[in-house]
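Chemist: Structure for the following, please:
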Amino acid sequence: MRIRTIAVLAAALALPLTACAAEEDTAEPEAKPSATVGAPVEKEAEDSGEAASSPPAKVDSGIPKGPTGQARTGYLDALRAIDPWFVDDKGEEDAIDNGRNQCSSLDGDRAVWSAQKRFGKGPLREVTEAEAKKINEAVRKYICPNS
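Modeler: As a prediction, the model looks like this:
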């Protein structure tokens, strides 16, 4: 039975591949991407001999880097002051990643809801509205003060 299942799956996966191969035979070949695709704008400008007209695209989609030094300590201490569970149960790196991701939600009308979902753990640990507001204050103070 297992061999039959594997054979059926293999045939099902191979069928679309043969259709793609037939289309490629009749179509004109596409240009291959250059080696500089995904390279920073400055690198492309150097290659073309022109000055860069805009800064390189943000690789991290606008998510700030994690805090370091006293900002990191202050953020983790602020979370522990709200409830040690936010740091101790999930770990420091998860707490920092949650804070970095929360920056994108601070200016919206769902900032509290987002903090509740991001820092909570479903029915195992729900974040109250008051806790979410304090989390957002800590995130704004230590991770993304320009938000």
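Chemist: C-alpha from now on. contacts and neighbour counts both.
Modeler: Fine.
Chemist: quick one: the strands in this protein?
Modeler: With strands called from DSSP state E, the chain shows none.
Chemist: ok, now which ones touch the nearest residue to residue 127 once chain neighbours are set aside?
Modeler: In this structure, residue 127 finds its nearest non-sequential neighbour in residue 116, 4.9 Å apart by CA to CA, 6 or more residues apart in numbering. Applying CA atoms under 8 Å, 6 or more residues apart in numbering, one finds that residue 116 lies in contact with 126, 127, 128, 129, 132.
Chemist: What residues of stretch 66-81 count as buried?
Modeler: For stretch 66-81, the neighbour count (16 or more other CA atoms under 10 Å) marks 67, 72, 74, 75, 76, 78, 79 as buried.
Chemist: one more to line up against the first:
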Amino acid sequence: MKRTATTVLTALVLAAALTACSSDGTDAAPEKKPLPAPSTPSPAADADTEATASGIPPKPDAAKKLGYLRALNGIDPDIVHGKEDKAVDRGRNQCQTIHNFPKDKPKQAEMAELRFTSPSHPEGFGKLKAAQIVEAVHTNLCPTF
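Modeler: Below you'll find the predicted structure:
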């Protein structure tokens, strides 16, 4: 009997001690804050994020594509040489060079000269036209780089 009384008394003292330690004076349960709803970025935001990260912009819409092709044809019609999609792909890849070497215009022009070729110009279009191509690409396909 003495042992049971001691056990009960010890349990009461421990319970009182635990209650005193964890109590802040209120009996209410702590408030749970709702988790914020996950946001779903728009496809345009995804494309912008991807372009910024990789340096390759999304395919241009019809108006941007037309402006870009007109700019290239204004430099030399043989740059496009009837292969519009290929010219756009080369331009998007050139955007990556512009992105990766933003202050190195000679590097950008060098890569454009290597990238933009045609059957009539297998070695590129020269330094002057390569610099103009870089400007056309930058203005029309990736102006934010």
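Chemist: Tell me where the second structure has helices.
Modeler: 2-22, 43-54, 62-75, 84-100, 105-115, 126-140 (DSSP state H).
Chemist: what distance separates the longest one from the centre of its chain?
Modeler: Looking back up the chat, that one is helix 2-22 of the second structure. With CA atoms, centre = their mean, to the nearest Å as the basis, helix 2-22 of the second structure stands 60 Å off its chain's centre.
Chemist: Please apply the same query to stretch 50-64 of the second structure.
Modeler: 10 Å.
Chemist: Can you get me the start-to-end distance on it?
Modeler: With CA to CA, to the nearest Å as the measure, the ends of stretch 50-64 of the second structure fall 19 Å from one another.
Chemist: Would you mind measuring from residue 16 of the first structure to residue 4 of the first structure?
Modeler: 20 Å.
Chemist: Residue 110 of the first structure too?
Modeler: 51 Å.
Chemist: Contacts only, for the residue mapped onto residue 84 of the second structure from the first structure.
Modeler: Residue correspondence to the first structure (TM-score structural alignment): residue 84 of the second structure is matched to residue 92. Residue 92 of the first structure makes contact with residue 76, according to CA under 8 Å, 6+ apart.
Chemist: With residue 80 of the first structure as the reference, measure out to residue 92 of the first structure.
Modeler: Residue 92 of the first structure is 10 Å from residue 80 of the first structure, by CA to CA.
Chemist: before we move on, what about residue 50 of the first structure?
Modeler: Going from residue 50 of the first structure to residue 80 of the first structure by CA to CA gives 51 Å.
Chemist: next one: residue 21 of the first structure
Modeler: Residue 21 of the first structure sits 58 Å away from residue 80 of the first structure, taking CA to CA as the criterion.
Chemist: Residue 136 of the first structure - how many residues pack around it?
Modeler: By other CA atoms under 10 Å, 19 other residues sit near residue 136 of the first structure.
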